[in-house]
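Student: need a 3D model of the sequence below.
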Amino acid sequence: MKKVLTIAGSDCSGGAGIQADIKTMSAHGVYAMSVIVSVVAENTFEVVSIEDLPDKIIKDQIDCIYNDMGTDAVKIGMLSNKRIMSCVRDKLLEYKPENVVLDPVMYAKHGACLMQEDAIDLLIEDLIALCTCITPNIPEAERISGMKINGVDDMKKAAVIIRDMGAQYVLVKGGHHVGDAIDILYDGENFHEFVNEKIDTKNTHGTGCTLSSAIASNLALGKSIYDAVKLSKEYITNAIKHDLHIGKGNGPTNHFYKFFEGELKNE
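Tutor: Predicted structure coming up:
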């Protein structure tokens, strides 16, 4: 059985972070493992507090994985500060895992800042170069590339800038734009557009976590980057279509829609 590790923050509401990653990986038939770097007290409409874990426990968790099970892919999510990011960077350099997917989580769905400025600088300087694929949304791609994005052409320009920072592949997600959800995958030579209908729902909590975890799972299963993104886009689109009406704000997607076909909805 293929093994996928998520390194990210814990979301007590279950819609994003480590919890969403584990659900997504399990739905793809891979063995999910986790390294928690922060504990986030949040729900569907607000982030109340964030408690970052000490260096030692972060490093010990990663060592435990690689001293025993190993990985076929790694998904990296929220790394809130420079200290945590340095820990993760050092362990990536030590173990050199294959198929590293980085979701550069900077903002919560309702706007709360989840990454400090000095951490963003370290991400640009060091972490991106250690990744197979980075999956920024529009605001994140703007911050990393240093340019304003107003359409597909700008998404492509930003992807080129970000890939020059060292990642093998860049997937710029266009879900923040009006109209169809257009994502751009750049492999260093060609641009690939993935167009999916934009679903009219507020229940999109954890979509970035879910997509990146799906990509990591598909890479672990031996898919090419193009097929991994294509299959993952189909998965997240259906998870949103079968969204769960849970909570007062941006509710979660249905990670197990294939098994329940929307029956978990609260009517």
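Student: switch to C-alpha atoms for all contacts and neighbour counts from now on
Tutor: OK.
Student: would you map the helices across the stretch 51-200 of the chain?
Tutor: 55-66, 82-95, 117-122, 138-145, 152-163 (DSSP state H, counting those that start in this stretch).
Student: other SSEs contacting whichever strand in the chain runs longest?
Tutor: The residue-count maximum for a strand in the chain (DSSP state E) belongs to strand 31-42. When contacts are defined as 3 or more Cα pairs under 8 Å, 6 or more residues apart in numbering; DSSP states H and E, strand 31-42 packs onto strand 3-11, helix 17-27, strand 47-52, helix 55-66.
Student: redo these as a markdown table? Include mean neighbour count and distance to Met155.
Tutor: Formatted as a markdown table, those follow (neighbours: other Cα atoms under 10 Å; distance: least, Cα to Cα, whole Å):
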| stretch | mean neighbour count | distance to Met155 |
| --- | --- | --- |
| strand 3-11 | 26 | 26 |
| helix 17-27 | 26 | 25 |
| strand 47-52 | 14 | 29 |
| helix 55-66 | 15 | 34 |
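Student: nearest to Phe260, out of those?
Tutor: Across those, Phe260 has its closest neighbour in helix 17-27 (11.5 Å, Cα to Cα).
Student: please name every helix or strand in contact with that closest one.
Tutor: Helix 17-27 sits against strand 3-11, strand 31-42, helix 207-220, with contacts defined as 3+ Cα pairs under 8 Å, 6+ apart.
Student: same thing but 10 Å
Tutor: strand 3-11, strand 31-42, strand 73-76, helix 207-220, helix 225-241, helix 257-260 (3 or more Cα pairs under 10 Å, 6 or more residues apart in numbering; DSSP states H and E).
Student: closest one to Cys64 among these?
Tutor: strand 31-42 (9.7 Å).
Student: what comes up buried for the closest one?
Tutor: Residues of strand 31-42 classed as buried: Tyr31, Ala32, Met33, Ser34, Val35, Ile36, Val37, Ser38, Val39, Val40, Glu42 (neighbour count, 16 or more other Cα atoms under 10 Å).
Student: so can I have TSV of the helices and strands packed on strand 31-42 showing distance to Cys133?
Tutor: TSV is the format used below for the helices and strands packed on strand 31-42 (distance: least, Cα to Cα, whole Å):
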stretch	distance to Cys133
strand 3-11	14
helix 17-27	16
strand 47-52	25
helix 55-66	20
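Student: one more, so I can put them side by side:
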Amino acid sequence: MSAGAGPFRFSTHGAGKLGRRVADWTDGMGLDYRGLLRRYLRSAESILDVGCGTGAGLARLPNLGRIAGVDTFLPYLRGLDKSKYRHALRTVATHLPFRDRSFDAVAAISVLEHLSKEDGYRLVGELERVAQRIVVILTPNGFVPQRMRDGNPTQIHLSGWNPAELRALGYRVHGTGGLRGIRGEGGVPRLRPASTWNAIARASQLLVQRIPLLANEVFCVKTIVPPGATGHSTAELTP
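Tutor: Next comes the predicted model:
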């Protein structure tokens, strides 16, 4: 599902020297969602990318373990980078055809918002069922409208999720994507010039990571402790 608007990615096009300096600073600190993905997934030997789309969420990250992708939209699966994705399967996210604890890590990047609230809770349960060590979720902070894209009706946004709801499910929540409200549908800045607001969004990364309620998106992490086990898995790395 992430092949539409997908997770917000900062652009430095037309940003000028200040914008590029801000970009270099935030990239170096790993404050965007890709930095968080690297932090939490780098020790995983096998990863399931749920709602993988064309692989925009994980495929560009180096040195990840074996990745399998699932999505409902066949054209996206056909476009996956086969050198990154060992397996690709067409299926619905709320009924994953895998055994319990099948993957070290399970990721749902820009997927939760495409489901109704009821199906969203089902999805979270499925992510946790098939994960052996860790689950990561990226979703907008609150409801952000999105229409159909790429001829794919599942790209429509049906729900919004806030940090409190995700913490109640046992997730550690980071803010990402800059300050909430700067961007509208498709991640496009609401005000002009866009380059200035891109720089402001980037510069606010450190703030929103610590105060997710202010963020454009929330990056959520949960360590899975199998039944009968005690303590925490080593999959959740120390930030």
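Student: tm score of chain vs chain?
Tutor: Once superposed, chain against chain, the TM-score is 0.40 (TM-score structural alignment, normalised by the length of structure 2); 138 aligned residues with a Cα RMSD of 4.7 Å.
Student: one step back: any idea which of the helices of the stretch 51-200 of structure 1 gets closest to Phe259 of structure 1?
Tutor: Closest among these, using Cα to Cα: helix 55-66, at 29.2 Å.
Student: tell me what that closest one is packed against?
Tutor: strand 3-11, strand 31-42, helix 82-95.
Student: before we move on, the earlier item: which one of the buried residues of strand 31-42 of structure 1 is nearest to Ile236 of structure 1?
Tutor: Taking Cα to Cα as the measure, Ile236 of structure 1 lies nearest Ala32 of these, at 17.9 Å.
Student: how about that closest one, what does it touch?
Tutor: By Cα atoms under 10 Å, 6 or more residues apart in numbering, the contact set of Ala32 of structure 1 is 2-6, 18, 21-26, 71, 74, 213, 217.
Student: I'd like to know how far Met33 of structure 1 sits from Leu5 of structure 1.
Tutor: 5 Å (Cα to Cα, to the nearest Å).
Student: sorry, slip of the keys, the one I care about is Ala119 of structure 1.
Tutor: For Ala119 of structure 1, the distance to Leu5 of structure 1 equals 21 Å [Cα to Cα].
Student: now do Lys241 of structure 1
Tutor: Distance, Lys241 of structure 1 to Leu5 of structure 1, by Cα to Cα: 27 Å.
Student: one more: Val35 of structure 1?
Tutor: From Val35 of structure 1 to Leu5 of structure 1 the distance is 7 Å (Cα to Cα).
Student: now swap in Ala32 of structure 1 and tell me
Tutor: Distance, Ala32 of structure 1 to Leu5 of structure 1, using Cα to Cα: 6 Å.
Student: overlap of the contact sets of those two?
Tutor: Common neighbours of Ala32 of structure 1 and Leu5 (criterion: Cα under 10 Å, 6+ apart): Ile18, Asp21, Ile22, Met25, Thr71, Val74, Ser213, Ser217.
Student: just to revisit the earlier point, quick one: which of the buried residues of strand 31-42 of structure 1 is nearest Ile184 of structure 1?
Tutor: Distance to Ile184 of structure 1, by Cα to Cα, is smallest for Ala32 among the buried residues of strand 31-42 of structure 1, at 27.2 Å.
Student: next one: the closest one from Tyr186 of structure 1, what distance?
Tutor: Ala32 of structure 1 is 27 Å from Tyr186 of structure 1, by Cα to Cα.
Student: repeat for Leu171 of structure 1
Tutor: Leu171 of structure 1 is 7 Å from Tyr186 of structure 1, by Cα to Cα.
Student: which neighbours do these two share?
Tutor: Shared contacts of Leu171 of structure 1 and Tyr186, counting by Cα under 10 Å, 6+ apart, come down to Cys133, Met155, Lys156, Ala159, Ile162, Arg163, His192, Glu193.
Student: wait, the fourth one touches Val170, no?
Tutor: To tie it back to what came earlier, the one meant is Ala159 of structure 1. Yes: counting by Cα atoms under 10 Å, Val170 is a contact partner of Ala159 of structure 1 at 5.9 Å.
Student: those two: which is more packed in?
Tutor: Just comparing Ala159 of structure 1 and Val170: by other Cα atoms under 10 Å the higher neighbour count belongs to Val170, 31 against 28.
Student: give me the number of residues near Gly125 of structure 2?
Tutor: Residues lying near Gly125 of structure 2 (other Cα under 10 Å) number 14.
Student: re the thing from before, save the helices and strands packed on helix 55-66 of structure 1 as JSON lines, and put in distance to Leu231 of structure 1 too.
Tutor: JSON lines is the format used below for the helices and strands packed on helix 55-66 of structure 1 (distance: least, Cα to Cα, whole Å):
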{"stretch": "strand 3-11", "distance to Leu231 of structure 1": "17"}
{"stretch": "strand 31-42", "distance to Leu231 of structure 1": "18"}
{"stretch": "helix 82-95", "distance to Leu231 of structure 1": "26"}
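Student: looking at these, spot the one closest to Ile182 of structure 1.
Tutor: With Cα to Cα as the criterion, Ile182 of structure 1 lies closest to strand 3-11 of the helices and strands packed on helix 55-66 of structure 1, at 25.6 Å.
Student: which neighbouring elements make contact with that closest one?
Tutor: Checked by 3+ Cα pairs under 10 Å, 6+ apart, strand 3-11 of structure 1 has helix 17-27, strand 31-42, strand 47-52, helix 55-66, strand 73-76, strand 100-102, helix 207-220 packed alongside it.
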